[in-house]
Each structure stands twice: as C-alpha cells, then as structure tokens.
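Novice: Provide a 3D model corresponding to the input given below.
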Amino acid sequence: MGPPVPMNRAANETTIDIIGGYYQQDGTHGAVEGGRGTQQLTDVSPAIILNIPLDTVSRLSVNVGADFYSSASTDRIDFALSTPSARDVRTHGDFGYSREHKYQGIVWGVGAGVSKEYDYLSGNVTGSFAKTSRDGNRQLGLAGQVFFDQVTLITPAELRTAIIRGKNAYGTDTRQTYNLTATYSQVLSKRLQVAISTELVAQNGLLSTPFHRVYFRDNPDPNPAPPPNGDFSTRVATAARIETLPRSRFKYPVSLRLNYYATDVVQVRAFYRFYNDNFGITAHTAELELPVKVTPFFVLYPFYRYHIQTAARYFAPFQQHSVADEYYSSDYDLSAFSAHKTGLGLRYSPVYGLTRFRVPGQDAQGRPRVMRLRSLDLRYAHYQQSTDLVANIVSFDLGFAL
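Specialist: Got it, this is the predicted structure:
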C-alpha cells in the first residue's frame, strides 16, 4: 500500500474495479533444473478492488483475487510431467482503512492482507501517511509494510532424505520483509510535475528456493536421479544440491518520475530507477510512456521500458559453481541481463460512463440505485530478456461507480 492521496470530489461514490490479466512466458534457463531447463509459465490473475466511503472523510478498501498458474519448470521438481507442482492457485486479500484531515492536508491509512498457495503462506500489515501543502503543489508520503512468510520446504525428488507422504512432512521455514517507502512530489509548473522516492527493503530468513537445483563442475557425488522422461542424453553425471543463499538481504532503490503535459493532446511520462543490494546486483531501469488523447474521452498510451543489471555474486550458470562455494544459485533472475518491454494501452472513459444499469436497493434519497461502467482500460506488453526469456502480457480494468 503506497502513500494515501486526498479524497476526490466523488468521495460519496463506491468504486469497483474488476481487473485481470494473462501472462505467458518461455525460456531455457529454468532454475528448477539448475539453470538449463524450461521456463514455460502461464498465469491468469483476476481480482476485484473495492473502494467504499464510510463517510465524507474515511474510506475502506478491499482487494481480493487469485492467480491460476501452470508451470512446466516446477513440474520438473519430481522429474515427471503433470505432477501436483505443475499447477497451483494463489489466493490473496488486502484490506485497508484511510482517513483524511482536510484542513490539515493529511491522509493516513492502515491495512492488512494475506496470501496463500500450496507451499507458501504470507501475511502483511501496512501503515501510511501523506501531507499535502496548502496550495496542493507539494506532497510528502510515507508508507511502511511488513510481510511474515512461511515457506514449505519442498525439495527435488532425488535430494529427499525420506519418503514424503503429504505436504506437512517437508517441514517449513520463515521469512520477514520490511519495506519503508518515502515519496516527495511537487508541481513545478502548469505542465511539469516531478516525484522522487526511495523504498528501503530488509529481508531476513529463507531467501533461497528449496526446489531450485544447482549443479557443480567439481562435485564428486554421483547423480542418483533418473533422467527426466527417460531421456538418458539429458542425464547429469554428478549430483545437484539445493540452492543456498544468505539469510539476509538489503535493497536500496531510488526512483525519479516526471509528468510533462507537452500539449493539450500529448503527455510525457518518464521514469528512472537506480537499484542496488548487498547481493551485488546493481540495476538501472528507464521507462517512457506517451499518452495521446485521440478524443476527449479516448486515450492511447504506447510505452517502452529498458532494464539492465549486473549479476549477484552468488550466481553462476549450469555446472559453473564449485562445491567449495558457501552460497550458490543458478536462478537467472540473479544473473546479469538486459531486458526490453514494449506495449500499447488504451483507456476509454466517457464523462457519463460507457453504460449504466440498476442494482438492488435504494440510495439515501430513496431512489433506485444505479451503477455505471465509468471506464475501460486494455493493455498489451511484450517482454524480451537477453537470457532468451520471452513473455507476453494482456491485462484489462473495468471501472464501475455506484
């Protein structure tokens, strides 16, 4: 939950956003097989976001949804296709309360949430504060969030020390994540707005993934595992070990955002982020979005995002680690790579909405309640990484008001 913003003039409206997306990726550096296997993944992610006014100064927010995903890479945990790890569902819910002190220009909020999937349970608590200047041109926002995670230690089939019967036999470990975000935004002119922010992150506990294999160039232990799908040409002669990473991590990103209204028709949105952490990763991300107002109610916004990063000191490709290493991973998320993301979005939001219809009940004046579909957003993006990972993302947002 980011810093809250002041209530708008439609503070008496309940808003409902039905959002969803389809994500599909493929690649050849899956961490489950030591950095050389499939990365095929699909994910469908519907959600509903409610913003409910309790009175003229306070609001309740609710965000509930699910991710239905299918992963060919995690299917290789047991070296057998169509195992339970191939498909999973993540359900999540976040709930928040915010209150505005209008004459002081202050909005504060609190919240909590939970997320659950087969091998993972997470809870979080949040708090936020924002102070806006009297002229509305400057705002300072602060937000904090703490996650408490419990992870089931599912290991690759050949590395299990006993016959596993049921999820509870694997054992568990924990992780805590602490986020602190500070954002300062200012209107510099009628056309230019700027915001600078930093998000300090500290993590403690299990930071490695227990079913990620790592293969070594000098491991003397033979591989006890049968080859996947009976293909002996893919067999690795020496045994794998479980990915091992330090149990603490600190991240230090700083970002700058500019919004420039070039004309009444074209807007320029620019974003830059510098990232550094104690794993040894340094990254730069730049994004440019150009919303074009085709009509007063119809906007097209092409966008481009570029990312480049160095490798973590604990990363090495397939069979490049030594057994003498204290920490090791072949997860290409920790590798050095560059990535390009391009796409196009559209937003249609007529002043009176796209359509309206009656819903059960009456308003405060005893009139029939009417809900309107106020906006429609569609977005497509293509993502390509220098490691040969390729992904396509389609998302939508149907905005309703009651």
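Novice: make it CA atoms for all contacts and neighbour counts henceforth
Specialist: Will do.
Novice: can you pull out the strands in the stretch 101-250 of the chain?
Specialist: Secondary structure of the stretch 101-250 of the chain (DSSP state E, counting those that start in this stretch): strands at 106-117, 120-132, 138-152, 172-187, 192-205, 213-215, 240-242, 248-251.
Novice: Comparing those strands, which comes out most buried?
Specialist: Each of those was assessed for mean neighbour count using mean count of other C-alpha atoms under 10 Å. The highest is strand 213-215, with a mean of 28.
Novice: what's next to that strand, contact-wise?
Specialist: 31-35, 156, 238-243, 318-321, 328-330 (C-alpha atoms under 8 Å, 6 or more residues apart in numbering).
Novice: Repeat the analysis, applying 7 Å as the threshold.
Specialist: In this structure, residues lying in contact with strand 213-215 by C-alpha atoms under 7 Å, 6 or more residues apart in numbering are 31-34, 239-243, 318-319, 329-330.
Novice: Please generate a structure for the following sequence too, so the two can be compared:
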Amino acid sequence: MEGKPEAAVAVIKMTTILKNILFFIGVFAFANAYSQTTPDSTKVYKKRVLETTEVDFLTSYYTQDGDNAAVSGGVGTEELTDVTGAFVVSIPLNDDDVLTIDAGVSAYTSASSSNIDPFDDGPADPFQASSGASSGDLWANMTGSYSHSSDDRNDIWSAKLSVSSEYDYFSIGVGGSYTKLFNEKNTEFSINGNVYLDTWNTIYPMELRPFGEGGDGLNNRLFAQNTITGNTNYNPLFIEFDEEGRNSYSLGLGFSQILHKNLQGSLAIDFVQQEGLLSTPFQRVYFADVADSFIDNFQLADAVERLPDSRFKIAVGGRLNWYLNEFFTMRTFYRYYSDDWGITSHTASVEVPVKITDKFTLYPSYRFYNQTAADYFRPYESVLSTDEYYTSDYDLSEYSANQFGFGASYTDIFTKTHIWKFGLKSVDLKFYKYDRDTTFSSKIITAGFKFLMD
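Specialist: Predicted structure coming up:
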C-alpha cells in the first residue's frame, strides 16, 4: 500500500531522534545535577518541583468488533486489535524546570481497514478480513514538553512539541499552557492552547482508483480479472480530494476550587476548530438511487465519504471529587458536547477508589455516553446521489454506550523494589468493557509502571 515505506522511514527517524535527545538530556541532567552539589551560601532553600527523574512505562491491549464498518459503507466487520507501548521520561533540570519526553508506538491489525482492498486474496466479503497491506500498520509518536514553575509555585508555564506518523498521515503539533494558583493554593485557573497540522496520504478504495484522474476505468485489470455482478455498468461518482491537509486549533480554560477539606470541584470548557480534509478518503458510501454492483460478495463503492471542510466543537464539563473517609473516595464527571455538524452528546461517569491498605487501591468505575447523529450520517444504502455531504460512519450516528471498568494500583513511596538503578514507585492495572446499543463493543487492558531514578 502507498505510504508504507515512508511510515517505516518516519518511525526509524523518530527513534533515532529520540535516542539522540535522550542522550543529550542525560548529559545535561548529569551536568546540572553535578552543578547543584556545589555549595552556594547565597541561595535560599526551595523545594524542587520534581525531586528526581521519573520514568513511566505504559502499555495497553485493545480489541473491538462490530458489524457496521465505515470502510465498507456501514456494513461489514469492525474487528481490530491494537497493542501500544510508551515511555514517559520526566527530568528535573533544576529546582523550577522539568523536561518531559513522551515516545510511543502502536501496532494494530484491522479486518475493517484490510478491506480497503478486499480483492487481493480470494473471494471478497465485507465480513471477512483481507490479507492486504492495509490489514495492519504502525503509529509512532514523540512529544517533548518543558514546564517552568515560579519560586512560590503559584505560576506554571509549559510548552510542547509533538510529531506523529502513520502510513496515511503525518502530524506535527505545538502547544502551551499557563496555570495560576491563588487563595493559598485552594483555587486554580488554567489556560491551554494547541495547534496540530496534519497531512494525509490519501488512499482510496481499490475499485475507485481506476476512475481517478488518469485512470482507465472499467478497462482496469481489477475488472478484467473479476466478474461484476448486479449492475454491470459500474460507474461510481468519484472525484479525488483536492485538499490533503487538516489543521486543528484548540483552546481550553479550566477552574478548580477546594470547596471543603473533603470536597474539590472543577470546571472546564474547550473549543476546537478544524479545517481541511475532514473526510476519511477510504470510507465507502452506497447510494439508495443507484443499482448495486458486486465482485464476489463485496459491493463496489458508489462514492467515498464527503464531509464539510470545517468543524467547530465545544465541550463543557465539570468534576466533583469527594473524600468520604480514609477508605473511600468518589470521583464524578459530567460533560456536554456540541458541534456544527449536528452532534450533541452527554457523558457522565463515576469512579470510587477503595483503599485496601496503604499500598493497594481498587478502582471500580462506570461511564455512560449518549450522542445524536451528525446531519450528514446515513445508514447503509440510505444516501442519495444528489446529497452534497454524506457518511455511513457509525461513529457519527445516534447511539448510547455503557462502559464498566475495574482497576488496581500498588504504590510504594519508598521504592523498595528496584530494577537496575530504578526504584518502582507504583503499578496501575485497569480493564474496561465498552458496549454501544449497536453491534459495536470493545475491551481494553492497560498497565502503567512508574520508576524513580536513584
């Protein structure tokens, strides 16, 4: 598939860059730590923001299934598995400044995306995976952030730069934030902003490519080697996208207040503006007013998803954390979301950490989600060829979902367990099961390990 070599090269380059960055960070941190050992009678003692280097290793295993794949126009398998691993290294540069490097890789296999080209290995069927190049891929990301705290720790500034790559897109992002604490640190206000500049490598369904610019249409080898059934006069409505970029701009405001010694509340509002190619080029659409064409059991696309080139989102949410006693805490969350594509949603969740001992805590949780459909969503074969915008992506449909979770954590503030020069501070394990009122369901297991450098 197009873009595969470029993705591999990008991953190798990012890995090399990360190694070099970590090497120079290590040298700098060592030199900085050494300089801190030199006595200076003019300095006033100040508690460091971060006492020592912290290393987090995060991993997850995710699996999903369903019968409404957007790649095949709202029907077909949504089966996917994903394994992710990431390292987060936080390094104190001095008393006030912290540098954090976050690098991760995600590897997935997808029966759904494999059907971008379902004709490469036997009878094509939307409910069967193809073994083509699009059946799996790697996603890689690296983010560097820097934060500075004022002497009284009431002002915190941060900036970040991120790069990510996959076979069909490349993204670079920049961002920054400012946090102000006052009222004896009982009140907190924050503002943050981010910009992401994405570039697509547009990949279209295999049967549509011969109808693109310079294509040979029904004279293509795909149609010469396979028999079209149903409507044999296959003539899709296909125009390649002119725009291959997508820009996202976000602004967030947050406010937190300690309401009581056992109660803390927070409010947040986020604005997001997206511009550019917001359609997914390889997601098929089938028209209700066009006769169906097939190769084997796979229906040939009438078109690809077409969505507006701009989208504005707003989300408002709040949290309320209540410390019940030394064993129980209740964490609640609610968020309202709306965008100019017609989607509104409500999210509500509750988590009740249960402290078993000084080191072990359990985390049962529940989350409810409900959304309306986008103005442009139509189920399989409900789109008209005269419509301006259309999609059969069930992520944009009306649905409700329930998620049940359970987690456990181990914390040792004295880091008695060691691996080489690192002391194990905490271990977190969580499991979540997610179900929509459609056929879609998913499960995820996550694990996190925090180490402190001696």
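Novice: Quick TM-score on the pair, please.
Specialist: The TM-score (TM-score structural alignment, normalised by the length of the first structure) is 0.89; 372 aligned residues with a C-alpha RMSD of 1.9 Å.
Novice: rewinding a little: pipe the strands of the stretch 101-250 of the first structure into TSV and attach distance to residue 375 of the first structure per row.
Specialist: Shown next, in TSV, are these (distance: least, C-alpha to C-alpha, whole Å):
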stretch	distance to residue 375 of the first structure
strand 106-117	26
strand 120-132	27
strand 138-152	27
strand 172-187	26
strand 192-205	25
strand 213-215	46
strand 240-242	48
strand 248-251	36
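Novice: Tell me which of those strands sits nearest to residue 26 of the first structure.
Specialist: strand 213-215 (18.9 Å; C-alpha to C-alpha).
Novice: For that closest one, give me the average deviation versus the second structure.
Specialist: Following the fit onto the second structure, the mean deviation recorded for strand 213-215 of the first structure is 0.4 Å by mean C-alpha distance after the TM-score superposition for the first structure.
Novice: Need the contact partners of the top strand by length along the first structure.
Specialist: Selection of the longest strand in the first structure by residue count, based on DSSP state E, yields strand 368-385. Under the criterion C-alpha under 7 Å, 6+ apart, residues 337-350, 353-363, 390-402 lie in contact with strand 368-385 of the first structure.
Novice: wait, which of the strands of the stretch 101-250 of the first structure is closest to residue 85 of the first structure?
Specialist: strand 106-117 (11.0 Å).
Novice: Give me the range in the second structure that the closest one lines up against.
Specialist: The alignment of strand 106-117 of the first structure onto the second structure (TM-score structural alignment) covers residues 155-166.
Novice: and the matching stretch, how far from the first structure on average?
Specialist: Counting by mean C-alpha distance after the TM-score superposition for the first structure, stretch 155-166 of the second structure comes out at 0.5 Å.
Novice: And residue 244 of the first structure, what's its match in the second structure?
Specialist: Residue 244 of the first structure maps onto residue 306 in the second structure, with residues paired by TM-score structural alignment.
Novice: do residue 392 of the first structure as well
Specialist: Counting by TM-score structural alignment, residue 392 of the first structure lines up with residue 443 in the second structure.
Novice: One more: residue 13 of the first structure?
Specialist: With TM-score structural alignment as the criterion, residue 13 of the first structure matches residue 52.
Novice: who's in contact with whichever helix or strand residue 392 of the first structure is part of?
Specialist: Following DSSP states H and E, one finds residue 392 of the first structure within strand 390-401. Under the contact criterion C-alpha under 7 Å, 6+ apart, strand 390-401 of the first structure has outside partners 13-27, 371-384.
Novice: with the second structure superposed, average distance for it?
Specialist: For strand 390-401 of the first structure, the mean deviation from the second structure after alignment is 0.4 Å (mean C-alpha distance after the TM-score superposition for the first structure).
Novice: so who does the residue lying closest to residue 422 of the second structure once chain neighbours are set aside touch?
Specialist: Using C-alpha to C-alpha, 6 or more residues apart in numbering and skipping the chain neighbours, the partner closest in space to residue 422 of the second structure is residue 453 (4.6 Å). With contacts defined as C-alpha under 7 Å, 6+ apart, the neighbours of residue 453 of the second structure are 52-54, 421-423.
Novice: What subset of the residues you listed is buried?
Specialist: With neighbours counted by 16 or more other C-alpha atoms under 10 Å, the contacts of residue 453 of the second structure contain buried members at 53-54, 422-423.
Novice: what's the spacing between the match of residue 392 of the first structure and residue 69 of the second structure?
Specialist: For residue 443 of the second structure, the distance to residue 69 of the second structure equals 18 Å [C-alpha to C-alpha, to the nearest Å].
Novice: Who has more neighbours out of the two?
Specialist: Each of residue 443 of the second structure and residue 69 has its neighbours counted (other C-alpha atoms under 10 Å); residue 69 has more, 27 against 18.
Novice: which position in the first structure aligns with the more buried one?
Specialist: Match for residue 69 of the second structure (TM-score structural alignment): residue 30.
Novice: chain center to stretch 60-76 of the first structure: distance?
Specialist: Taking C-alpha atoms, centre = their mean, to the nearest Å, the mean C-alpha location of stretch 60-76 of the first structure is offset from the chain mean by 11 Å.
Novice: Which positions in the second structure sit opposite it in the alignment?
Specialist: Per the alignment by TM-score structural alignment, stretch 60-76 of the first structure matches residues 99-115 in the second structure.
Novice: The stretch 301-450 of the second structure: strands as residue ranges?
Specialist: Under DSSP E, counting those that start in this stretch, the stretch 301-450 of the second structure gives strands at 303-304, 310-323, 329-339, 344-351, 354-355, 360-371, 399-411, 418-419, 422-436, 441-453.
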